[in-house]
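Participant: Quick one, fold the following:
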Amino acid sequence: MEAVEIEAWCKRKQLAYGHAVVLSDVDPDVTDAVLLSALSQVKVFGKSEIVDRCLDVASKTQLVLIKTSTDLRNQTAPDVVGLPGEAGPWPAHVLTAPAENDEFQSKLMSFLNAEGKTLTDVGGLLQPSPLDVNTALIHAISSLVDKCNTTSVDSQSYRKLRMFSGVKPTPNGEEEYDAWAEQTTHLLDEWQCSDNIKKQRIVESLKGPAADIVRFLRVQQPTATSYDYMQVLETAFGTTESASDLLVKFRHTYQNVGEKLSTYLLRLDKLLHCIFRKGGVALSDMNRLRMEQVVRGALQQDMIALRLRMTHKLREPPSFSELLKEVREEEDMLQSRNDSKNPVMSQSVTPVSKSAPEQEVDPEVAKLKKELSVMKAEMLSLKAATIASHPDTQISQPEVPTKPPYKRNATPQRSGYQEDKPGIFCYRCGEDGHFKRECEGEENLLKVNKRLIKLTKKSGNYRGVQ
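Facilitator: Next comes the predicted model:
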């Protein structure tokens, strides 16, 4: 490494030339402890410190930049540094600042002598004029202006607290005590103003019995602080349960059936903050207690709670906002997954409804088929009513064909068969004396429809066998 490069290295590390030493040919395996041990044996260096290392590409070794506690410009430094028989030796390069200042001073003195002046005369010219403003005074004024601007911005951005009176039931436009106290306690820590302004803002949000209690406190204790105001309001309107009772209640708060885990988490956190205001739990333990109760009190079949039970011991307890965000994201993911199943089910039914229009038929034939199906349904209902009202006929009906002996031996004719059983005709061709399964003729739905209509009008209110 050239001297120019070493000087640039010192400038990058903001190291003075008089306190810089560069060791070359250092093996990369040599540790800082070995180097410091070798440097400590050179008393000229004083207390040494390793600033940086870089690789010498040519020799495949390292260059080490050392910072010494002594100024080496007027000292005699050794050429090599090392531990005899153990490590080294490594060449030591000491850099000294160029003597430009000495040359400038000699030139300046020769010039002043030629002009008949001294350094005192030059010092008078370099003194600031009386019109120059003190820099410290400028900084003080600037800091004061910044403080004033900060106070004014805080006053302008202030929004009044919500009203609280302590009346039961809570009137419209007012807050319950727990919600009001939670908000006020948080803002008391955030407001960057005096305690008198904090007390004024608390009084502005009170009316009725709550304002009377604070007014009584101011009379009895004129030096009361804003936190004293909150303490007396907590005594008057807060829960009468102690911190230990609230902690037991917190331990026995469980998730209801049908309740989301995020809603259960909000209920737990509200109760946990009540315990915190009572001094029953430290701020550093709130995340741990919240997670333990969520794992213990959530429903066994809740999928999100099941995952929390499996992973809560593998990491630090998250904060309330982190846990609520994680739970809500998983709830939305499960909800979207359930919603995506409904369109799939509806799409599977859609082709069935679309297949009907593909079969193009004659409108007249479709109308007749529809009327035929209605007639069949009416016939079945009439038959069922007959069997229900006359159970004996169900037994005698199979014996009807065997009663007239002369018909069994007679020549089978469809006309005679029609006279015995007027309701029997073919549902395919409309002719009498045979069934549809025995028909060999052409289909005539118009005739079948007319026969069914005529049969329905003729039977009227059919009451079975009389």
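Participant: can we go C-alpha only for contacts and neighbour counts from here?
Facilitator: OK.
Participant: For residue 21, see how far away residue 326 is.
Facilitator: 56 Å (C-alpha to C-alpha, to the nearest Å).
Participant: More neighbours: which of these two?
Facilitator: residue 21 (24 against 14; other C-alpha atoms under 10 Å).
Participant: is it true that that one lies in a strand?
Facilitator: Yes: counting by DSSP: H, G, I helix; E, B strand; the rest coil, residue 21 is part of a strand.
Participant: That one touches residue 67, doesn't it?
Facilitator: Yes: using C-alpha atoms under 8 Å, residue 21 is in contact with residue 67, at 6.5 Å.
Participant: what about the strands in the stretch 1-150 of the chain?
Facilitator: 20-26, 48-56, 61-68, 80-83, 87-94 (DSSP state E, counting those that start in this stretch).
Participant: Residue 391 is nearest to which of the ones you listed?
Facilitator: strand 48-56 (112.1 Å; C-alpha to C-alpha).
Participant: Quick one: residues in contact with that closest one.
Facilitator: If you take C-alpha atoms under 8 Å, 6 or more residues apart in numbering as the criterion, strand 48-56 is touched by 1, 13, 32, 36, 39-40, 61-69.
Participant: and the next element down the chain from the helix or strand containing residue 396?
Facilitator: Secondary structure assigned from DSSP states H and E places residue 396 in helix 391-396. Heading C-terminal from helix 391-396, the first helix or strand you meet, by DSSP H and E, is helix 405-409.
Participant: Any buried residues in whichever helix or strand comes after that following helix, and which?
Facilitator: Once the chain leaves helix 405-409, the next helix or strand it forms, by DSSP H and E, is helix 414-420. Within helix 414-420, the residues that count as buried by 16 or more other C-alpha atoms under 10 Å are 417-418.
Participant: Specify the next element, helix or strand, located C-terminal of helix 414-420.
Facilitator: Past helix 414-420, the next helix or strand by DSSP H and E is helix 445-459.
Participant: And that following helix, what does it pack against?
Facilitator: Using 3 or more C-alpha pairs under 8 Å, 6 or more residues apart in numbering; DSSP states H and E, the elements in contact with helix 445-459 are helix 363-389.
Participant: and the helix it packs on, what does it pack onto?
Facilitator: Using 3+ C-alpha pairs under 8 Å, 6+ apart: helix 363-389 touches helix 445-459.
Participant: I have a second one here; can you model it like the first so I can compare?
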Amino acid sequence: DDPRVKYHIQALNDVYTRTIGGSFTETYLKNLKGLAKLSGKDFEEVLKEVMSTIGKSIESTLTTETDLENRTLDQSNVMAEPNILAEPSQSGVSPLHQTRVFSSPKPMKTTLQSPPKPHIIPPTFTATDINPPEIQKIVVEHVVKNVEKISSTHAALRIRAFSGKTPRPYSEADYETWRSHVNLMIDDSSLSQLDKTRKILESLLSPASDVIRPLGPEATPTDYLELLDSAFGAVEDGEELLVRFMNTLQDHGEKPSTYLHRLQVALNLAVRRGGLEPQEVNKQLLKQFNRGCWDDTLLTELQLELKNKDPPTYAELLLFLRTAENRQEVKSSRMKRHFNNTKPKVVSHEQTVIDANISVAAESSCLRELKKQVADLKSQLTAVMKQKKSATQKKTKGP
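Facilitator: Purely as a prediction, here's the structure:
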């Protein structure tokens, strides 16, 4: 009744396609992607198989609806007979008489006078109604975009080369680094087994490639890694690696964060070989860092000795150390800058200027005077020596 209220009427099919249909389509495509990853097939092949299955399902659905329609018509004809036989029973006629009355003209006239029941035709759906062109267009565009994205991602993914040579070339990764990259690739569910095998083979150089050549391309990535672990992995057992970890100390001039990184690498290797339980990693890492770090000021500032009961993770401890190191570097640079900005004291430098144009006659007169003085000193020294000598002789000749 309010004239200010306006009602917008829309078709239910359009609203459903925009809102609910889009979310259902995305969910359905995600499920198809997961199925393709598990089966190892391409997403396009799986989509074609599903579309053909949908077409067959539509045909079978239409056939089933036609059969149900025919059965409904037959059942309606059968249910009409008791209605015809029900009227003579009101006059007290026996069932035998009822069958006879059915063949007489009067009941037929009564049946013709009753209005026929309306026949309800069930709705039929065509293939266009079930799978409209708008949804088909969305599905095709989504498939094309995802295929291009996946292909570009796979092309960009590349593992660093590893050969196993000693000494290790500068452009290659060591075995532990290469192994961690391969583990990440194996955990990627978007890659098939064939793609993972191809990436491993492309990253290996001789002599590492010669080690796995007898397995052939039919082997799984796990088979390749087991053989490479035997050839290039650590041969020490877990206990020896744990002892090596506990003997790792901070080197001279090494930052605490760098020392912590070395401890983490050694500890991970010991855990991988079974030398330590994974739940004890944080506790042992903090304990060894407090034991092997020589910077007592840093340990006191961060109060790491008090965190043994609830040790931080490697990431948290590394963040603490890098923050403290950065604070110390900033303070040191600020101190140097402050001392360099102070004014230096004035220092006087005395300089003597000598005239180079001195005459030769003046130099010769100075030399003559010096020689004369030296001669006088010699004569005086000789006279003194004679007096001392005569005095000593008189003492020796005394009475």
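Participant: if we can go back for a sec, can the strands of the stretch 1-150 of the first structure go into JSON lines with extra columns for distance to residue 162 of the first structure?
Facilitator: Shown next, in JSON lines, are these (distance: least, C-alpha to C-alpha, whole Å):
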{"stretch": "strand 20-26", "distance to residue 162 of the first structure": "66"}
{"stretch": "strand 48-56", "distance to residue 162 of the first structure": "60"}
{"stretch": "strand 61-68", "distance to residue 162 of the first structure": "63"}
{"stretch": "strand 80-83", "distance to residue 162 of the first structure": "76"}
{"stretch": "strand 87-94", "distance to residue 162 of the first structure": "72"}
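Participant: Between these, which one is closest to residue 376 of the first structure.
Facilitator: It's strand 48-56; of the strands of the stretch 1-150 of the first structure, that one is closest to residue 376 of the first structure (C-alpha to C-alpha) at 101.5 Å.
Participant: now the closest one and strand 20-26, what's the angle there?
Facilitator: Going by axes from the mean of the first three to the mean of the last three C-alpha atoms, to 10 degrees, strand 48-56 of the first structure is angled at 50 degrees with respect to strand 20-26.
Participant: In the second structure, which residue range corresponds to strand 48-56 of the first structure?
Facilitator: With TM-score structural alignment applied, strand 48-56 of the first structure matches no range in the second structure.
Participant: Strand 61-68 and that strand, what's the angle between them?
Facilitator: Here the directions of strand 48-56 of the first structure and strand 61-68 differ by 160 degrees (the same axes, to 10 degrees).
Participant: would you list every one of the helices in the stretch 1-150 of the first structure?
Facilitator: Using DSSP state H, counting those that start in this stretch, the helices of the stretch 1-150 of the first structure run over 3-12, 32-40, 100-115, 119-126, 135-156.
Participant: From the chain's centroid, how far away is the second one?
Facilitator: Taking C-alpha atoms, centre = their mean, to the nearest Å, the mean C-alpha location of helix 32-40 of the first structure is offset from the chain mean by 53 Å.
Participant: and if you look at the fourth one?
Facilitator: Helix 119-126 of the first structure has its average C-alpha position 70 Å from the chain's average C-alpha position, going by C-alpha atoms, centre = their mean.
Participant: Just give me the match in the second structure for residue 183 of the first structure.
Facilitator: For residue 183 of the first structure, the aligned residue in the second structure is residue 181 (criterion: TM-score structural alignment).
Participant: Spit out the contact partners of that match.
Facilitator: residue 159.
Participant: quick one: it and residue 371 of the second structure, what's the gap?
Facilitator: Residue 181 of the second structure sits 93 Å away from residue 371 of the second structure, taking C-alpha to C-alpha as the criterion.
Participant: what's the longest helix in the first structure?
Facilitator: For the first structure, the helix with the greatest residue count under DSSP state H is helix 320-358.
Participant: ok so, going back, from the contacts of strand 48-56 of the first structure, which single one is nearest residue 207 of the first structure?
Facilitator: Nearest to residue 207 of the first structure, judged by C-alpha to C-alpha, of the contacts of strand 48-56 of the first structure is residue 13 at 65.3 Å.
Participant: ok, back up a step: same question for the longest helix of the first structure: list its buried residues.
Facilitator: 320, 323-324, 327-328, 331.
Participant: corresponding residues in the first structure for the biggest helix by length in the second structure?
Facilitator: Secondary structure of the second structure per DSSP H: the longest helix is helix 43-86. Against the first structure, there is no aligned range for helix 43-86 of the second structure (TM-score structural alignment).
Participant: just stretch 243-260 of the second structure next, same as before
Facilitator: Aligned by TM-score structural alignment, stretch 243-260 of the second structure falls on residues 248-265 of the first structure.
Participant: Quote the end-to-end distance of that stretch.
Facilitator: Start and end residues of stretch 248-265 of the first structure are separated by 17 Å (C-alpha to C-alpha).
Participant: Please work out which residues outside it touch it.
Facilitator: Here stretch 248-265 of the first structure has contacts from 268, 271-272, 293-294, 297-299, 304-305, 324, 327-328, using C-alpha under 8 Å, 6+ apart.
Participant: Understood, closing this out.
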